[in-house]
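Visitor: the sequence isn't on hand, but the structure is:
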């Protein structure tokens, strides 16, 4: 499960944002932070997501990492739902998928990992 979670961050960061294979991501950043800064900030966000994937795989401060992931996901999705819902892949349902992903992260770190 840890590898799946890291893969989600890696794919979104590297392929969708750094490589620009999903232009919708830059359009969302442009809507929230402005057209002029969108290209550079989209790449920066993508690099941060790649770092998150590496952090997950490193298992360093796992509990703190899980909390950071959950906070980032919920903050990002709430903001996107308010400002750029029309650009989201699943519209209002995006937030539901974000909640499910957060639940998976929570389970992995605080229940499954704790029991292991």
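Guide: Looks like it arrived, so ask away. This one's a predicted model, so the numbers in the text were calculated from it and none came from an experiment.

Visitor: alpha carbons only for contacts and neighbour counts from here, please
Guide: Fine.

Visitor: so for stretch 70-80, what gets flagged as buried?
Guide: 70, 73-74, 77-78, 80 (16 or more other CA atoms under 10 Å).

Visitor: sorry, slip of the keys, the one I care about is stretch 100-116.
Guide: Buried-residue list, stretch 100-116, by 16+ other CA under 10 Å: 101-102, 104-106, 108-109.

Visitor: show me the contact partners of that stretch.
Guide: Contacts to stretch 100-116, defined as CA atoms under 8 Å, 6 or more residues apart in numbering, come from residues 1-2, 5, 62-63, 66, 69-70, 73-74.

Visitor: comparison target, given below:
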């Protein structure tokens, strides 16, 4: 039960960031980050593509299909994105360079949820 609740919380993080922050453009800081990393001419297309990808990640998370692959992909995306942002645009991050701490904690939550909590609840379901 705890794993299921954590799974939905993780999914909601992706949904809010994709739909609310990027697609609906309710957090302009995200637009600025994409502009600084990719350039102004690519921003409109990539902000929508990134937002749609995050919504797709939400759908994949709540579907509970191939959960291990999903968790590994989430961890990789979050780590990569946060390293880039830390190096290129730390001034645009919500908590500045401390953003990497929250990203690390989120990665730990994803890892523990998938590889420890789910394992304890359903040991047979952990087939790639």
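Guide: In hand now; what should we look at? As the structure is a prediction and not an experimental result, all values here were calculated from the model.

Visitor: let's see which of the contacts of stretch 100-116 of the first structure end up in helices.
Guide: 2, 5, 62-63, 66, 69-70, 73-74 (DSSP state H).

Visitor: redo these as TSV? Include distance to residue 27 of the first structure.
Guide: Converted to TSV, those look like this (distance: CA to CA, whole Å):
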residue	distance to residue 27 of the first structure
2	30
5	24
62	32
63	32
66	28
69	23
70	23
73	18
74	19
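
Visitor: show me which of the contacts of stretch 100-116 of the first structure are buried.
Guide: Buried subset of these (neighbour count, 16+ other CA under 10 Å): 5, 62, 66, 69-70, 73-74.

Visitor: which pair in those residues spans the largest distance?
Guide: 62 and 74 (18.3 Å; CA to CA).

Visitor: what range does stretch 94-106 of the second structure cover in the first structure?
Guide: Matched against the first structure by TM-score structural alignment, stretch 94-106 of the second structure falls on residues 89-101.

Visitor: got the buried residues for the matching stretch?
Guide: Buried, per 16+ other CA under 10 Å, within stretch 89-101 of the first structure: 92, 94-95, 98-99, 101.

Visitor: let me have those residues in JSON lines, adding distance to residue 27 of the first structure as columns.
Guide: Listed next are the buried residues of stretch 89-101 of the first structure as JSON lines, based on distance: CA to CA, whole Å:
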{"residue": "92", "distance to residue 27 of the first structure": "17"}
{"residue": "94", "distance to residue 27 of the first structure": "16"}
{"residue": "95", "distance to residue 27 of the first structure": "18"}
{"residue": "98", "distance to residue 27 of the first structure": "19"}
{"residue": "99", "distance to residue 27 of the first structure": "23"}
{"residue": "101", "distance to residue 27 of the first structure": "23"}
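
Visitor: among these, which are located in helices?
Guide: 94-95, 98-99, 101.

Visitor: let's have the residues you listed in CSV, adding distance to residue 19 of the first structure.
Guide: Supplementary listing: these in CSV, determined by distance: CA to CA, whole Å:
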residue, distance to residue 19 of the first structure
94, 22
95, 24
98, 23
99, 26
101, 23
